[in-house]
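S.K.: please find the sequence and the predicted model below.
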Amino acid sequence: MRKTRPLPGSLIQRYHGWKATTFAENAAWYRRLGTEGQRPRVMVISCCDSRVHVTSIFGAEQGEFFIHRNIANLVPPYEPDGLRHGTSAAIEYAVTSLKVAQIIILGHSQCGGVQGCEAMCSGHAPELEDPASFVGRWMDLLRPGWEEVRGIADERERLEALEKRAVLTSIDNLMTFPFVAAAVDRGDLALHGLWNDIVEGTLEYYDAATDRFISI
């Protein structure tokens, strides 16, 4: 027997509240989404941090964004090795099936994954060095980025720089996917790197011409 349990009453109550209000007021839109399928023009790869509310930041409705979330909004390099790659599969589906026109990598401040990478790479999180650590092996993707920023003395500045390196690492790795590179070269797909300050509510974008993040 599978060890599942019923939902807590608080979540059931919140569901009924949503069904009676938001869903009831937009029933025709939900019916259209259900019968016509999704046609998002934008894919967003963001951190799974509960404080990052992607649709709220952009005022998006259901059906507008194809969203994939993982620790530290990282994209691995293209590795067709027959193993299971959730992020890579989501990118392939978004680009080749949904034909999205834009992919946004959305990083953020106070990122726990980035802090874990900093701790691991500086020798303060030996548990993440364990070969069996899923988090540690995932954050190995950002180890080269840490090497680039490790000389920054101020901790907060160093972590923010590493958060932004995570965004750029993902942008660079996206271009190792042949179908992504081909779509970008054709002009069918645009890539964007963003960083959100949770405390201030600000948003910065990466400007390739100046190689820096600029406030929007």
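M.R.: All right, it came through fine.

S.K.: going by C-alpha atoms from here, please, whenever you check contacts or count neighbours.
M.R.: Will do.

S.K.: give me the contact list for stretch 181-200.
M.R.: 51-52, 100-110, 163-164, 167-168, 171, 174-175, 180, 202-206, 213 (CA atoms under 8 Å, 6 or more residues apart in numbering).

S.K.: just the buried members of those residues?
M.R.: Neighbour counting by 16 or more other CA atoms under 10 Å classes 52, 100-110, 163-164, 167-168, 171, 174-175, 180, 203-206, 213 among those as buried.

S.K.: now, those that are in strands?
M.R.: Among these, DSSP state E puts 102-108, 203-206, 213 in strands.

S.K.: distance to residue 121 added to those, as CSV?
M.R.: As requested, these are exported to CSV (distance: CA to CA, whole Å):
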residue, distance to residue 121
102, 32
103, 29
104, 27
105, 23
106, 23
107, 20
108, 20
203, 28
204, 26
205, 27
206, 25
213, 24
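
S.K.: for the longest helix seen in the chain, name the packing helices and strands.
M.R.: The single longest helix within the chain, with elements called by DSSP state H, is helix 155-174. Applying 3 or more CA pairs under 8 Å, 6 or more residues apart in numbering; DSSP states H and E, one finds that helix 155-174 makes contact with strand 102-108, helix 112-121, helix 143-149, strand 190-197.

S.K.: A further structure is provided below for comparison with the first:
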Amino acid sequence: MHSFPKELLSGHANFLAGRYLREKERLRDLASAGQSPTTMIIACCDSRAAPEMIFDAGPGELFVLRNVANLVPTYQPDGGQHGTSAAIEFAVKALNIGNIVVMGHGRCGGIKAALDPHFKSLDDGDFIGKWMSMLGELPSQLGQNSLLTSTERQTAMERISIRNSIRNLRTFPYVAELEAEGTLQVHGAWFDISTAELWIMDHDGDFIRPEL
């Protein structure tokens, strides 16, 4: 007997009967030859904003890292355990990734918590609060702007956070070096869950709708 979620088993059965049959040879090739994706996506864990769905990507095409609010810390080789930094290191140094996309999304719970001055920890560990603290004073500075509605404030913070994560990403020496050489490109993107619109960051840091 087991208590494994029935909906997951049902989904796996559908996968075996459908997509697996269509992509069986590709999966076998990936298993024997290894992965060689060209793009890393740093996205939020939010179940509504899956990169593979948004970009209609198949197996082996994207190297995806998901964490709360798609944050990137600064480069900290201090002997600690850094899951996000480890994934970045592997993508850049082992997989020779050519693109890194930091992708935020609308209605992000982590960003909402960071903007809420009355946010209460969900647990004594306060892992969410400590994680979101890497945004520093940015949420409180934005919160002081009374001209913005709460929705406008949240969208602005989601996009500011993407720029902040990109700035932190560039503190990784090998990221900065490869970007300067032109062999690695760093991008920002923001996905609207309700409309499925994708906004990308231009060279000035503004978010625009790309032509598809």
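M.R.: Nice, I can see it. The shown structure was predicted, so the numbers you read here are calculated from the model rather than taken from an experiment.

S.K.: just say which of the helices and strands packed on helix 155-174 of structure 1 is most tucked in.
M.R.: Among these, ranked by average contacts under mean count of other CA atoms under 10 Å, first place goes to strand 102-108 (a mean of 25).

S.K.: read off where that strand ends up in structure 2.
M.R.: Per TM-score structural alignment, the counterpart of strand 102-108 of structure 1 in structure 2 is residues 99-105.

S.K.: who touches that stretch?
M.R.: 38-44, 49, 69-70, 158-159, 162, 165-166, 184-193.

S.K.: repeat that for 6 Å
M.R.: With CA atoms under 6 Å, 6 or more residues apart in numbering as the test, stretch 99-105 of structure 2 has contacts from 39-43, 184-192.

S.K.: need the max-distance pair from the residues you listed.
M.R.: Pairwise distances across the contacts of stretch 99-105 of structure 2 peak at 26.3 Å for 184 and 192 (criterion: CA to CA).

S.K.: residue 52 of structure 2 belongs to a helix, doesn't it?
M.R.: Yes: according to DSSP: H, G, I helix; E, B strand; the rest coil, residue 52 of structure 2 belongs to a helix.

S.K.: distance check, the residue nearest to the spatial centre of structure 2 against residue 53 of structure 2.
M.R.: The residue lying closest to the centre of structure 2 (CA atoms, centre = their mean) is residue 43, at 1.3 Å. Separation of residue 43 of structure 2 from residue 53 of structure 2 (CA to CA, to the nearest Å): 12 Å.

S.K.: with residue 71 of structure 2 instead?
M.R.: Residue 71 of structure 2 is 20 Å from residue 53 of structure 2, by CA to CA.

S.K.: more neighbours: which of the two?
M.R.: For residue 71 of structure 2 and residue 53, the more surrounded residue by other CA atoms under 10 Å is residue 71, and the numbers stand at 27 against 10.

S.K.: who's in contact with that one?
M.R.: Contacts for residue 71 of structure 2 (CA under 6 Å, 6+ apart) come out as residue 165.

S.K.: swap in residue 8 of structure 2?
M.R.: Counting by CA under 6 Å, 6+ apart, residue 8 of structure 2 touches no other residue.

S.K.: what helix or strand is the counterpart of it in structure 1 located in?
M.R.: Under the alignment (TM-score structural alignment), residue 8 of structure 2 pairs with residue 11 in structure 1. Using DSSP states H and E, residue 11 of structure 1 sits within helix 9-18.

S.K.: quick revisit: which neighbours do residue 43 and residue 53 of structure 2 share?
M.R.: Here residue 43 of structure 2 and residue 53 share no contacting residue, scored by CA under 6 Å, 6+ apart.

S.K.: right, and residue 200 of structure 2 touches residue 162 too?
M.R.: No: if you go by CA atoms under 6 Å, residue 200 of structure 2 and residue 162 don't touch, sitting 10.6 Å apart.

S.K.: ok, whatever residue of structure 2 lines up with residue 144 of structure 1 to residue 112 of structure 2 distance?
M.R.: By TM-score structural alignment, residue 144 of structure 1 lines up with residue 137 in structure 2. Using CA to CA, one obtains 15 Å as the distance from residue 137 of structure 2 to residue 112 of structure 2.

S.K.: what of residue 46 of structure 2?
M.R.: Noted for residue 46 of structure 2: a distance of 13 Å to residue 112 of structure 2, by CA to CA.

S.K.: again, but for residue 207 of structure 2
M.R.: Counting by CA to CA - residue 207 of structure 2 and residue 112 of structure 2 are separated by 20 Å.

S.K.: swap in residue 162 of structure 2?
M.R.: Applying CA to CA, one obtains 14 Å for the distance of residue 162 of structure 2 from residue 112 of structure 2.

S.K.: can you report how many residues neighbour the aligned partner of residue 89 of structure 1 in structure 2?
M.R.: Here residue 89 of structure 1 is matched to residue 86 in structure 2, going by TM-score structural alignment. For residue 86 of structure 2, the count of nearby residues is 10 (other CA under 10 Å).

S.K.: compared with structure 1, how much does the helix or strand where residue 86 of structure 2 lies deviate?
M.R.: Using DSSP H and E, residue 86 of structure 2 sits within helix 83-89. Superposing on structure 1 and averaging over aligned pairs (mean CA distance after the TM-score superposition for structure 1), helix 83-89 of structure 2 comes out at 0.2 Å.

S.K.: again, but for stretch 25-32 of structure 2
M.R.: Comparison of stretch 25-32 of structure 2 with structure 1 after fitting gives an average deviation of 0.7 Å (mean CA distance after the TM-score superposition for structure 1).
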